[in-house]
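Q: Sequence isn't available, so here's the structure alone:
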């Protein structure tokens, strides 16, 4: 028998947990579904210094605080990877890899995104210990140090410029001989005395002992190998949304992101999207929390509207 809820939230990151808090506090029956432990990428963050209310807090500790808050009014939590979602109009049917089936009036998608990896030795080993994918999140830990940025698109160059406010020097390593970033962004980078560029090169290994000490680089034109000393490596070779189960709903753009309006509505009534899975620029805990609260309120209003129609 399928279990029924007013609202099901797929993804228990900061956006999903905030939505669960607001929705359950409004006396909605709520289920959070996640393929792993609650908290999302917060669990991979050693220290968070840019979330209001905490000067500094361990990522897993903030995740636990949010989880305790999100479930205090009765929201349930369950493990499982979503395999399919079927839109039945006023209800949505969700099936997981655990064989569970759920029916909900409202679906809130908060499955997030993941950074594309280089796939080189040392990348996983030093994740959180010198390897980062977010300058805004981690740049402050590297004040006065030499940093490497890998990539040549808008994110890589914009984040590289941001890091120059903190680092002694930022070296951008790009596999081509020219950047892909917007021209105005490129010019700002070229005009920045703290930025230098290594062209036609691929990082083949991230090296260190307890923390990052540098990167091995191969020039893809000459075949020459070299080593660059660095205390931190910031990788920007792309971000991809985790939206595979939702391909049949007609809510994804050509790159797999979920566009919404400012109130978190997707193209399908009763389906909302929050957090890093949305098509947007800034992916931070603070923005995710706001989106979760907005989606929950909109979900409540949507359910009230459905109920009023059914009672007519």
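A: Arrived safely. Bear in mind the structure is a predicted one, so any value in this text is a computation, not a measurement.
Q: Please make it C-alpha for all contacts and neighbour counts, starting now.
A: Fine.
Q: could you point out the longest helix in this structure?
A: Longest helix in the chain, counting residues (DSSP state H): helix 285-310.
Q: Of all the residues in it, which ones are buried?
A: 285, 287-296, 298-300, 302-303 (16 or more other Cα atoms under 10 Å).
Q: hey, where'd the helices end up in the stretch 1-150 of the chain?
A: In the stretch 1-150 of the chain, the helices defined using DSSP state H, counting those that start in this stretch lie at 14-25, 59-70, 135-138.
Q: For residue 92, find the nearest of those helices.
A: Checking the helices of the stretch 1-150 of the chain against residue 92 by Cα to Cα gives helix 14-25 as the closest, at 17.3 Å.
Q: and the closest one, what other elements does it pack with?
A: strand 3-10, strand 30-34, helix 59-70, helix 285-310 (3 or more Cα pairs under 8 Å, 6 or more residues apart in numbering; DSSP states H and E).
Q: That one versus strand 3-10: what angle between them?
A: Put simply, helix 14-25 runs at 150 degrees to strand 3-10, going by axes from the mean of the first three to the mean of the last three Cα atoms, to 10 degrees.
Q: Tell me which residues of helix 14-25 come out buried.
A: Result for helix 14-25 [16+ other Cα under 10 Å]: buried residues 14-25.
Q: try this one next to it:
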């Protein structure tokens, strides 16, 4: 009697070996080689689809670790920009350069990523991990990734064709973050994810960035997602960059002095303890008002960058961001309409 599972395993290994040999530079969702100190430098970048400018002479520079949020309406040019950055689109004019001196990998989740219908989630992760690192992953690491993205154990060996859209998206997130890349590029990563799941992943992306000193580039047309996670905001519309700057700098330039100090781990006791520290140092930190609420500390200050630096020295769990609602108002002002 033929052992079907054993045959499947041998076929699987042959497939893997053939892919590695044939596509040694394969990078789609598997990862692209970059460095630990990468910054992105784009100059006069233009991409046309026939007579339509998807991107029109844009300049953009990302030069430090953090989370870069790319915000724009459907069809604004966000996906085209990310596909050029990841070298999936190679025909364009202008310059798109990733400065580098030490090689590493980055993960990429396209907006509409395609899974292999004949592979289970574990086999997906195993294959793409090997393609990315040329090493065999520990099984427990793959299990940990699936747990992290919220795929229940009973689905680990099932065909992704049976998955809901949300579960498939969770698998895509697991693949993008496998092998702990220093740079992760996410195109509408929370599409099809339920509301509680969205909040969970926004916190987890923040934790990953802090823990790994990583860069996350995330596009979305949902203002609240970018507002919650981004350190740097780029707004794109009809293929043109309307603004690209630190979120705190954008806030200051628009005379907004209301900020939230947020705990990534949502530790209320830690927030309370830190609130008392801030209160004692209010004059030194130039905080004119502060108030402790559930999940955050509300402050009023004209020096949020200095406060952010102070927080970073004290804890990697805390960060400063403009109060909820500011980005929506700014976005409406800069476009004239939403």
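A: Great, that's in hand. All figures in this text were calculated on a predicted structure; none of them were measured in a lab.
Q: TM-score for the pair, please.
A: The TM-score (TM-score structural alignment, normalised by the length of structure 1) is 0.24; 125 aligned residues with a Cα RMSD of 6.5 Å.
Q: Please verify my assumption that residue 109 of structure 2 contacts residue 183.
A: No - Residue 109 of structure 2 lies out of contact with residue 183 (Cα atoms under 8 Å); the separation is 11.6 Å.
Q: between those two, which one's more packed in?
A: More crowded of residue 109 of structure 2 and residue 183, by other Cα atoms under 10 Å: residue 183, with 31 against 25.
Q: Now do the contacts for the more buried one.
A: Remark: with contacts taken as Cα atoms under 8 Å, 6 or more residues apart in numbering, residue 183 of structure 2 is in contact with 105-107, 214-217.
Q: who are the neighbours of the helix or strand encompassing residue 105 of structure 2, in terms of helices and strands?
A: Using DSSP states H and E, residue 105 of structure 2 sits within strand 103-109. On a contact count with 3+ Cα pairs under 8 Å, 6+ apart, strand 103-109 of structure 2 meets strand 32-35, helix 165-177, strand 183-187.
Q: So which bits of the helix or strand just after it are buried?
A: Where DSSP H and E defines the elements, the next helix or strand beyond strand 103-109 of structure 2 is helix 121-133. By neighbour count on 16+ other Cα under 10 Å, the buried set for helix 121-133 of structure 2 is 121-132.
Q: Columns distance to residue 299 of structure 2 on top of those residues, output as a markdown table?
A: Putting the buried residues of helix 121-133 of structure 2 into a markdown table (distance: Cα to Cα, whole Å) gives the following:
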| residue | distance to residue 299 of structure 2 |
| --- | --- |
| 121 | 44 |
| 122 | 46 |
| 123 | 48 |
| 124 | 46 |
| 125 | 43 |
| 126 | 46 |
| 127 | 48 |
| 128 | 45 |
| 129 | 44 |
| 130 | 47 |
| 131 | 47 |
| 132 | 44 |
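Q: show me where structure 2 has strands.
A: Listed in chain order, the strands of structure 2 (DSSP state E) span 32-35, 39-49, 52-62, 66-71, 93-99, 103-109, 183-187, 215-220, 232-237, 240-246, 258-263, 287-293, 296-301, 318-322.
Q: same question, the stretch 101-250 of structure 1
A: For the stretch 101-250 of structure 1, applying DSSP state E, counting those that start in this stretch gives strands covering 101-109, 113-115, 131-132, 146-150, 169-173, 195-198, 201-208, 212-219, 225-229, 232-235, 239-241.
Q: that older thread, which of the buried residues of helix 14-25 of structure 1 lies closest to residue 171 of structure 1?
A: residue 14 (32.6 Å).
Q: Distance check, that closest one against residue 83 of structure 1.
A: To residue 83 of structure 1, residue 14 of structure 1 is 22 Å away according to Cα to Cα, to the nearest Å.
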